[in-house]
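1. Sequence first, predicted coordinates after that:
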Amino acid sequence: MKSLLKSVGILMFAIVIVSTSSNVFAKDKNAEYFKEYQNIVEDMYKTMKSFPDSGNVDLDYLNEMIAHHEAAVNMSKNYLEYNKWTKEIKLIAQDIIANQSEDNKHMEAMIKEIQDKSVGDKDKESQYLLEYSDILSNMYGDLMNLKSTEKIDRDYLNALIIHHKGAVDMFDLIIKYSDNEDLKKMAEKEKQELSSEISKMDMILQKTKDFKTHDLK
């Protein structure tokens, strides 16, 4: 009997040790994920803030939005690096990487086209940049003020919603200031797509108050 009790005690002790080690490992991985997320946001902000004024709001916007898309791609790659368990969110991340990388190729082509026949308007650009600066600062502040929930799924979605809303504000801004109909149509299309994604992510967060799946692989 004593031997049995001793064996049970050893087993329970081993379970506690494994469980504790697993929790420490999970917290370390969450911390690594969140630190890299903040680095991505910092890099995005510095890049989006540092573009020289081109004199043309269309060129300004395209350069800024490419950097914005690159941040979404990097945020999604960071998510997939640390979490491969939640299928619904994994698909969102994979779609963002594919779609926004493709959108960037299209915008890079538009930059070359616009540069060849660019007509500057410094007064319009000054007004545009004032509003853009507010959008960028607000988005950056909201992204950096996010606190880790120690759930990578939830942290990724919360950050992506803020990031998408910043893009929607930028879409509205270029639609307001641009005379390029192709660019405005592209912004309208992306606005609809990202607004739909925001609604989808909100629904996932609402229906999954506490993610039951593993956060880490």
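-> All right, it came through fine.
2. From now on I want contacts and neighbour counts done on CA atoms only, so please keep to that.
-> Fine.
3. which residues of this protein fall in strands?
-> For the chain, strands defined by DSSP state E do not occur.
4. what about the closest residue to I97 other than its chain neighbours, how many neighbours?
-> Leaving aside its sequence neighbours, I97 sits nearest to V73 (C-alpha to C-alpha, 6 or more residues apart in numbering; 4.8 Å). Other residues lying near V73 total 22 when counted by other C-alpha atoms under 10 Å.
5. repeat for the one 10 residues further on
-> Other residues near N83 come to 22 when the count uses other C-alpha under 10 Å.
6. so what's L205 up against?
-> Each residue near L205 by C-alpha atoms under 8 Å, 6 or more residues apart in numbering is listed here: R154, L157.
7. ok, structure two:
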Amino acid sequence: MIDFKNINIMVGVAALFSTVSINSYGDGLKEVSKVQKERKYKLESEEKIYSVLTPLEKVVPDNLRGYKEYDEYAHSLMMSNSSQIFLTNDVGNNFVIYMIPHHEAAIVSSIGVLRYTTNPKVKELAERVVKIQKNEVKIMQNLLEQGELRGNENSEFLKKIQKLNEQKMDMKFYELLGNDSENVSEHYLKSMIPHHQLALEMAREYLRYGSNEELIKLAQKILLTQEEEIKEIELLLKNR
């Protein structure tokens, strides 16, 4: 049995500031790996080890400059697969191991857009994403740390979650160097649609296989809130 509380290995964002190389899910991640190798974001300590249980406030670097770096860092969080070391056959365990960095990426992107957008509706959306998903990350981390997500083994669930993530790795980087509010807002809105869609698909799969009551409620909430946010985003893009 893995002791998640005391484990001390490099996972997730560790690759962003160490010499650990990132293995990719496939060819679609080669560009992400290149970005990760080229950038070293300063966190609290270059030698500290981070995991899916690292408190969220310690995950976001303090030296990101420009929306482009927020976007790159968010992609790196979500696409890193070094958390594979934590995977078991437990459905709930595997769900949160994929969903935690997915949420963290949305939070980082939202923090980035809040710095540079002047659009009040985009700001309101981003603030809501940060608030809701921060709380959900804490819930998932608590369940993982307390060992509440074991005892429901199904290897088929892991295969489906991995396949979903492989299929959704076509999100585009923010290519513009500037921080123009309109361009930043447009990229954020467009990138959040496939990002939310992946969360919805993972939540649906968990509801098919999962058994933890608290995680079932969380998955149901993801379906409710993120389906509504996709509609909101599509309307914002339409009315630009």
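-> Looks like it came in fine. It should be emphasised that the depicted structure is a prediction, and the values quoted were computed from it without experimental measurement.
8. Quick check: the aligned residue for S76 of structure 1 in structure 2?
-> With TM-score structural alignment defining the correspondence, S76 of structure 1 maps onto S110 in structure 2.
9. same thing with Q94 of structure 1?
-> Aligned counterpart of Q94 of structure 1 in structure 2: E127 (TM-score structural alignment).
10. what's the distance between the closest residue to that match other than its chain neighbours and S83 of structure 2?
-> When the adjacent residues along the chain are set aside, E127 of structure 2 lies closest to S110, with 7.1 Å between them (C-alpha to C-alpha, 6+ apart). For S110 of structure 2, the distance to S83 of structure 2 (C-alpha to C-alpha, to the nearest Å) stands at 23 Å.
11. neighbour-wise, which of these two wins?
-> Neighbour comparison, S110 of structure 2 and S83: the larger count goes to S110, with 26 against 19 (by other C-alpha under 10 Å).
12. Surely the more buried one touches V122?
-> No. Contact criterion C-alpha atoms under 8 Å: S110 of structure 2 and V122 do not qualify, at 9.3 Å.
13. Just give the number of residues close to the residue mapped onto E188 of structure 1 from structure 2.
-> Residue pairing (TM-score structural alignment): E188 of structure 1 is matched to Q220 of structure 2. A count of nearby residues for Q220 of structure 2, using other C-alpha under 10 Å, gives 16.
14. For Q220 of structure 2, give me its contacts.
-> A203, L207.
15. how long is stretch 107-127 of structure 2 end to end?
-> Terminal residues of stretch 107-127 of structure 2 are spaced 9 Å apart (C-alpha to C-alpha).
16. got the contact list for that stretch?
-> With C-alpha under 8 Å, 6+ apart as the test, stretch 107-127 of structure 2 has contacts from 60, 66-67, 70-71, 73-74, 129-130, 133-134, 179-182, 184-185, 188-189, 229, 236.
17. Ok, stretch 188-200 of structure 2 next?
-> Here stretch 188-200 of structure 2 has contacts from 99, 102, 106, 109-110, 113, 122, 164-165, 168, 171-172, 222-223, 226-227, 230, 233, 237, using C-alpha under 8 Å, 6+ apart.
18. Those in helices, which ones?
-> Judged by DSSP state H, the subset of the contacts of stretch 188-200 of structure 2 located in helices is 99, 102, 106, 109-110, 113, 122, 164-165, 222-223, 226-227, 230, 233, 237.
19. and which of the residues you listed is nearest to G151 of structure 2?
-> Closest approach to G151 of structure 2 among those (C-alpha to C-alpha): M99, at 19.0 Å.
20. And that closest one, what's its match in structure 1?
-> Aligned against structure 1 by TM-score structural alignment, M99 of structure 2 finds its counterpart in M65.
21. how far away is its match from D169 of structure 1?
-> Applying C-alpha to C-alpha, the value for M65 of structure 1 to D169 of structure 1 is 11 Å.
22. Cool, thanks, signing off.
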